[in-house]
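> No letters, just coordinates:
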């Protein structure tokens, strides 16, 4: 058994991880019923915070836990995981921050009934799970079912910059608080400065109170978890200085825009966990601000929302304005579309290299490219497991050569098959 995952969950060997996931899935009816009973009795006075959304859930949950001085969830965001966390921690009156994830219709209402949140934080509505949940409107409506379980007097904290999230306000039976960059948000960002390579300096208006946070998180996207956490801390009456101190201690989660100094004197920006289009552009937003020579290892788009060719060509055009070299790990067809878009935007096709589907080939290519103080973004679809490339670049031995990995592991850094 090994500690540590994206959400602070306990991790296990692949066979045990599969068994654990199977147990959480098959045991959901029983665990959910027990959680409902606990919520009505032992945990009835416990403030429960549910974090939902297409992306940004893990970092936002971690930020809320850091601001409030709480442990992170142990059992993940899927199936009976949130209910089991509530069941095992229900006796304490300390708040409980839970990450709640879904992959199919009908799952969110089960979460809502099992955990009965007092506070719901909605981070974003994107295109992930479009195949099972439909378009963004369908995804939004399915995620909004969490409010069916919200307890009396509950509060919803909504990302006010996301129109799909704002539209969820009509489902909220209690108070709505918005956070974001726009001037009409209740908790809003006033100023943001990249503090390279440390992180980001944020100036925030929290209900009329000015708050400064120097976070280890990078870029524009880093502001949203901090804004949400400060808003929740205010609602729960938590000391502002303690909340800020907790947020400033928060480290980026592995696989989610985590910055690492490499032995050769360059920098690795690892964002290997998800590859949906919204997170790709968010990662490129961060990279674009960094004052250095910028390289990208680009994996495949996860669940592309539309025709694949135009999406890759548009992505190539974006890369042309940011990167000095791009290494593509994926199909040749995707690579050709990516390179075509970059060429049309003015970038020489010679700086685009195809590594096939092998992360090891990408490693060999990078060996001859990286220079001191370069910044390398590694971004890919979860099942590509490009974290293996990142770990190899740090000098860690990596023997796994799987091209497509479906193991239910939170990251390659904790997998015994590495």
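Arrived safely. Note that the structure is predicted; figures quoted are calculated from it, not measured.

> make it CA atoms for all contacts and neighbour counts henceforth
OK.

> from the middle of its chain, how far away would the helix or strand harbouring residue 281 be?
Secondary structure from DSSP states H and E places residue 281 in helix 277-289. Centre-to-centre, helix 277-289 and its host chain are 13 Å apart (C-alpha atoms, centre = their mean, to the nearest Å).

> Output the contacting helices and strands for that helix.
Counting contacts by 3 or more C-alpha pairs under 8 Å, 6 or more residues apart in numbering; DSSP states H and E, helix 277-289 is packed against strand 375-379.

> What's the first helix or strand after the strand it packs on?
Next element after strand 375-379 (DSSP H and E): helix 387-393.

> That following helix packs against which elements?
Against helix 387-393 (3+ C-alpha pairs under 8 Å, 6+ apart) you get strand 267-271, helix 359-367.

> and among the ones you listed, the most buried is which?
strand 267-271 (a mean of 24; mean count of other C-alpha atoms under 10 Å).

> now it, how far from the chain's geometric center?
Here strand 267-271 is found 15 Å from its chain centre; the criterion is C-alpha atoms, centre = their mean.

> for comparison:
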């Protein structure tokens, strides 16, 4: 996380010193501005699901409506630079020195009282690559409400054990403002255990009994095309809120994680006295998932792509996506194809995690498996061990190779899931297969100039 070293390169001063000076100035400015203007702060963290939950919360609170006064983290800018960027309302500068200079001037201007935060409410996504990252962020922006989505093996090479990850995520619970509220995922025992970390009010969301907003069922929303095939369009949720049944249709995205994000948003909106029906209508109108998170994209040859290529930081997220693919109803000759890249930053869990994914693909009866990278070979081997025929599996070193191969292999009606770690660059597979490749800059992750220069 953080900004790369090229901008900070100096022959006089060490890179780390320059970066720390920038970080300290941004943090001090954001902290001073928050203390002075007192915006209401909602902080979201978790091993996965942060960005989708942040987006759902912001929409449920009306951020898309003029004059709402709600500002949310752009994209997934959730680190020591991204959080102050949101507070100070400035775009990410990339590697442009002039843009960095403007940001520093803006930081001084707002932080030292010449400008203002200009938001009554901030919805801040907070990420952690290493122990202590969240403590830095909450000192800058102490939360009134904290939302915890999950604890999983993401970035385990820096944390060691899952308990270490949980301790880091619980920082947002321990550092709540007096009288604050915590909103917890009721499906994750390590998250619900965080209730003990605070005397503040706690509320729960999820699929489990006892959730304040409970997802009772999820069903794919499909249409039938001219070829007689089912095409996934979204997901229909049946929720239980205050002992009342509510239905929510999320368009353009599928999957249990999206259902959990919507439930979290409604649980939080309830605490802020937003009428449930109004929050649901906002989600149905404006929440279509975000780039690279189980977004439905039309593919060539009248196929459908489930684009989950943003990351695969945890085997739990990959297995969840495979289960969502397996649950889709299909007709006739339609096939389900899993295109999976390796998972990175898993440390000692890596081999076990990749094997678990391969076994899940085999167990769920997926018609065809395409893997990318060294970790992908572990997935393929485990799928064979799980009973999948060798003829149903294809392995590649890179994502472009996989995409070009699939152009010739797929047939009308196929539904493909594409997923992998950032480093696997699985969005390149989606770009090769999407029906409207000119839409890639608007629909896919990592399409900006900086990522494209990286290859």
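Here it is on my side, so go on. Remember, predicted model here, so these are calculated numbers, not experimental data.

> how much does the helix holding residue 281 of the first structure deviate in direction from strand 267-271?
Interaxial angle of helix 277-289 of the first structure relative to strand 267-271 (axes from the mean of the first three to the mean of the last three C-alpha atoms, to 10 degrees): 160 degrees.

> can you tell me the mean distance of helix 277-289 of the first structure from the second structure after alignment?
Superposed on the second structure, helix 277-289 of the first structure shows a mean distance of 1.0 Å to its aligned residues (mean C-alpha distance after the TM-score superposition for the first structure).

> start and end residues in the second structure for that helix, please.
Mapping helix 277-289 of the first structure onto the second structure (TM-score structural alignment) gives residues 315-327.

> what helices or strands is the helix ranked longest in the second structure leaning on?
Across the second structure, the helix with the greatest residue count (assigned by DSSP state H) is helix 15-37. Contact analysis of helix 15-37 of the second structure by 3+ C-alpha pairs under 8 Å, 6+ apart lists helix 5-8, helix 82-88, helix 97-111, helix 133-140 as its packing neighbours.

> Could you give the separation of whatever helix or strand comes next after that helix from the chain centroid?
Note on helix 15-37 of the second structure: by DSSP H and E, the next helix or strand toward the C-terminus is strand 40-45. Distance of strand 40-45 of the second structure from its chain centroid, counting by C-alpha atoms, centre = their mean, is 15 Å.

> Just the residues contacting strand 40-45 of the second structure, thanks.
With C-alpha atoms under 8 Å, 6 or more residues apart in numbering as the test, strand 40-45 of the second structure has contacts from 50, 53-54, 120-127, 141-149, 169, 172.

> What about the residues you listed, which are in helices?
50, 53, 54, 169, 172.

> what sits against the last one?
Counting by C-alpha under 8 Å, 6+ apart, residue 172 of the second structure touches 43, 45, 134, 135, 138, 143, 146, 147.

> Check the third one too.
Contacts of residue 54 of the second structure were listed using C-alpha under 8 Å, 6+ apart, and they are 44, 72, 73, 123, 124, 125.

> cool, and the second one?
With contact set as C-alpha under 8 Å, 6+ apart, residue 53 of the second structure has these partners: 44, 149, 260, 261, 262, 264, 265.

> Please repeat the previous calculation with a cut-off of 7 Å.
Neighbouring residues of residue 53 of the second structure by C-alpha atoms under 7 Å, 6 or more residues apart in numbering: 261, 264, 265.

> Now the equivalent of the last one over in the first structure: closest residue in space, sequence neighbours ignored.
For residue 265 of the second structure, the aligned residue in the first structure is residue 229 (criterion: TM-score structural alignment). Beyond its immediate neighbours in the sequence, the residue positioned closest to residue 229 of the first structure (C-alpha to C-alpha, 6 or more residues apart in numbering) is residue 64, lying 4.4 Å away.
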